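Student: All I have is the shape, not the residue letters:
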């Protein structure tokens, strides 16, 4: 018994020296180590940035698991930082850092994305893989530029099946692609409200002109049960010209129906007409785009007998805008 008691301090010391550091090293470092340098490496034309910090919890991990085409083994919880980069007062893009397990230890990747969650570029913040320089000097980084979530999924499938990159670089390429998918999914989920605010201004300017101001009404999410499919109001913005006169409204909805699942932006002019309808990130197909785009310029009085899901959604949006 005394021998066992003498061993206890040794076991505890071993646990403290070996196990705890291993756990600590497994915690994702999801922030820039040198923001001033790294922000402007990824956005050379940027002139300032701000940091948005949030906590990733179990609810986000569950959403992540439902979207990703692979099992999550790594700890995704904890504090994460998102960097909004500005150029001449407008959002140029965002940066999100992800940490992944690699064959040679943790790999920290800085992702630069546009507001449609398309890849602008990426760079390593930490990577000991001896194949890293070869991979980055090849065509792989350039190929990922412009890819969104679905395109990265397709690329991951190609690389995993043995194509696209040399065999000795394949493991690192797979790590990068999985990191990109997690980055996009987490950014959309964790910073959804902040992204909506970032996206409202360029959408308003594209519809109403460059000299406009959009002001959020802080609309709480409102489901619309009577339309027969999932439709939810996510945000509303009053659009004013530089003189302060109201010239329109922006409404953001989420929608889930056959062939279309995502966020729709609705621009309504001062005469209560639908001026523009856009799908965040682009329309999934020609059919969906045509169904909604043909409703532009209509008023609520034009929807007395709705025959399509698009018309039902448009009527609900215009009724929301008409309500006080």
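Tutor: Yep, that arrived. Computed from a predicted model, the values in this text were never measured in an experiment.

Student: hey, let's count contacts and neighbours off CA atoms from now on
Tutor: Will do.

Student: Identify each of the strands in the stretch 51-200 of the chain and give its residue range.
Tutor: Secondary structure of the stretch 51-200 of the chain by DSSP state E, counting those that start in this stretch: the strands cover 78-87, 90-102, 105-113, 119-126.

Student: Can you list the helices and strands that the longest one packs against?
Tutor: Judged by 3 or more CA pairs under 8 Å, 6 or more residues apart in numbering; DSSP states H and E, strand 90-102 is in contact with strand 78-87, strand 105-113, helix 170-190.

Student: Run through who's touching the second one.
Tutor: Contacts of strand 105-113 with the rest of the structure, by CA atoms under 8 Å, 6 or more residues apart in numbering, involve 25-26, 29-30, 32, 42, 93-101, 119-128, 176, 179-180, 183.

Student: here comes the other one, which I'd like you to weigh against the first:
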């Protein structure tokens, strides 16, 4: 496990240049014990991480109103103050998020660390402080496992209008219903606060991860402004970044998209700088075999000449959108490069 010297505060540029703006954090004083607790939580939740950074933000009035409106239950004023979001990195790649919340319940204050994916789905949780006698049983329960992979809306489906939890009988250990409800509310507050307060940082972290996963030698990523996709291609929620390497050489393009057919499938496209397909990968294990075959058939082909496979319409539509975005980008001024952080505390 890396030493605490690697678990330093984030003060300056994020691991790579993210557009022309560096991602910075306001750094308050923090005790050695707090850093040690944060380091333990981060590396337990993300054992693949080699370092982490912390971003501290105050929940301003606008964010407070958005959070209060977005939750299906009331939140106490004092719950929304200064908050820290921890970002674990594997070398230069962000691998997730960690957020610690303190909840007030029947057994006093309960502190929970939530590990999230970059798209704000629950990866896991851990009780840091909890005096409830039902803590261990709940953490091992089917109910706790059912939280994994849920986003904000899916967590909300667990809360009934009468305050009871909507889950299968026997999933929640006897006597732990109150703690289970507090856990669901805590997860929903965690995701909504993170999405609201760190919206810009999240977008840049996702861009960074998208570029590095496609091109591990990336030194800089630049988001592309894509227009609307044609409905007959079934591609939705398309986001792309141009990826640059050393000496600012353009390595290619990385694209995240959703294919809306019988089901919704997330596809990642890795393309050369002239928009030839390096690979198309399916995110997640559940995918029809025919779609995986269609992805493999695109390898080596230009997007504007994808053949007659099941993804040919999607490829042509994506090609048109990317070429238009590249024309726009070529007319824009090139953003300056920002060096990666040294891993040492700023003086």
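Tutor: Here it is on my side, so go on. A quick note: this is a predicted structure, and the numbers were derived from the prediction, not measured.

Student: quick revisit: mind putting the strands of the stretch 51-200 of the first structure in a markdown table, mean neighbour count included?
Tutor: Below are the strands of the stretch 51-200 of the first structure laid out as a markdown table (neighbours: other CA atoms under 10 Å):
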| stretch | mean neighbour count |
| --- | --- |
| strand 78-87 | 19 |
| strand 90-102 | 22 |
| strand 105-113 | 23 |
| strand 119-126 | 19 |
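
Student: Can you say which of those strands is nearest to residue 9 of the first structure?
Tutor: Closest of those to residue 9 of the first structure is strand 105-113, at 29.5 Å (criterion: CA to CA).

Student: now that closest one, how far from the centre of its chain.
Tutor: The chain centroid and the centroid of strand 105-113 of the first structure are separated by 15 Å, computed with CA atoms, centre = their mean, to the nearest Å.

Student: What's the average distance for that strand when superposed on the second structure?
Tutor: Relative to the matching residues in the second structure, strand 105-113 of the first structure has an average distance of 2.5 Å after the fit, by mean CA distance after the TM-score superposition for the first structure.

Student: swap in stretch 311-320 of the first structure?
Tutor: Mean for stretch 311-320 of the first structure is 3.0 Å (mean CA distance after the TM-score superposition for the first structure).

Student: Can you give the contact residues for that stretch?
Tutor: 224, 227, 231, 251, 266, 272, 292, 295, 299-300, 303, 306.

Student: which residue lines up with residue 302 of the second structure in the first structure?
Tutor: Under the alignment (TM-score structural alignment), residue 302 of the second structure maps onto residue 299 of the first structure.

Student: What count of nearby residues applies to its match?
Tutor: Each residue near residue 299 of the first structure was counted by other CA atoms under 10 Å, and the total is 18.

Student: Surely it is in contact with residue 270?
Tutor: No. Using CA atoms under 8 Å, residue 299 of the first structure and residue 270 do not qualify as a contacting pair, with a distance of 11.1 Å.

Student: nearest residue to residue 311 of the second structure other than its sequence neighbours?
Tutor: Spatially, and ignoring its direct neighbours in sequence, residue 311 of the second structure is nearest to residue 294 (6.3 Å; CA to CA, 6 or more residues apart in numbering).

Student: State whether that neighbour is indeed within a strand.
Tutor: No. Going by DSSP: H, G, I helix; E, B strand; the rest coil, the assignment for residue 294 of the second structure is helix, not a strand.

Student: Quick check: it vs residue 303 of the second structure, distance?
Tutor: Applying CA to CA, to the nearest Å, the value for residue 294 of the second structure to residue 303 of the second structure is 13 Å.

Student: what's the matching residue for residue 180 of the second structure over in the first structure?
Tutor: So residue 180 of the second structure corresponds to residue 173, using TM-score structural alignment.

Student: Is there a neighbour count for that match? I'd like the number.
Tutor: 25.

Student: So it versus residue 166 of the first structure, what's the distance?
Tutor: For residue 173 of the first structure, the distance to residue 166 of the first structure equals 10 Å [CA to CA].

Student: can you check residue 189 of the first structure too?
Tutor: 34 Å.

Student: And for residue 279 of the first structure?
Tutor: Between residue 279 of the first structure and residue 166 of the first structure the computed distance is 37 Å (CA to CA).

Student: again, but for residue 311 of the first structure
Tutor: Per CA to CA, residue 311 of the first structure is found 50 Å from residue 166 of the first structure.

Student: Between these two, tell me which one has more neighbours.
Tutor: Taking other CA under 10 Å, residue 311 of the first structure and residue 166 do not tie; residue 311 has more neighbours (20 against 13).

Student: Helix or strand: which one has the more buried one?
Tutor: Element membership for residue 311 of the first structure (DSSP states H and E) is helix 309-322.
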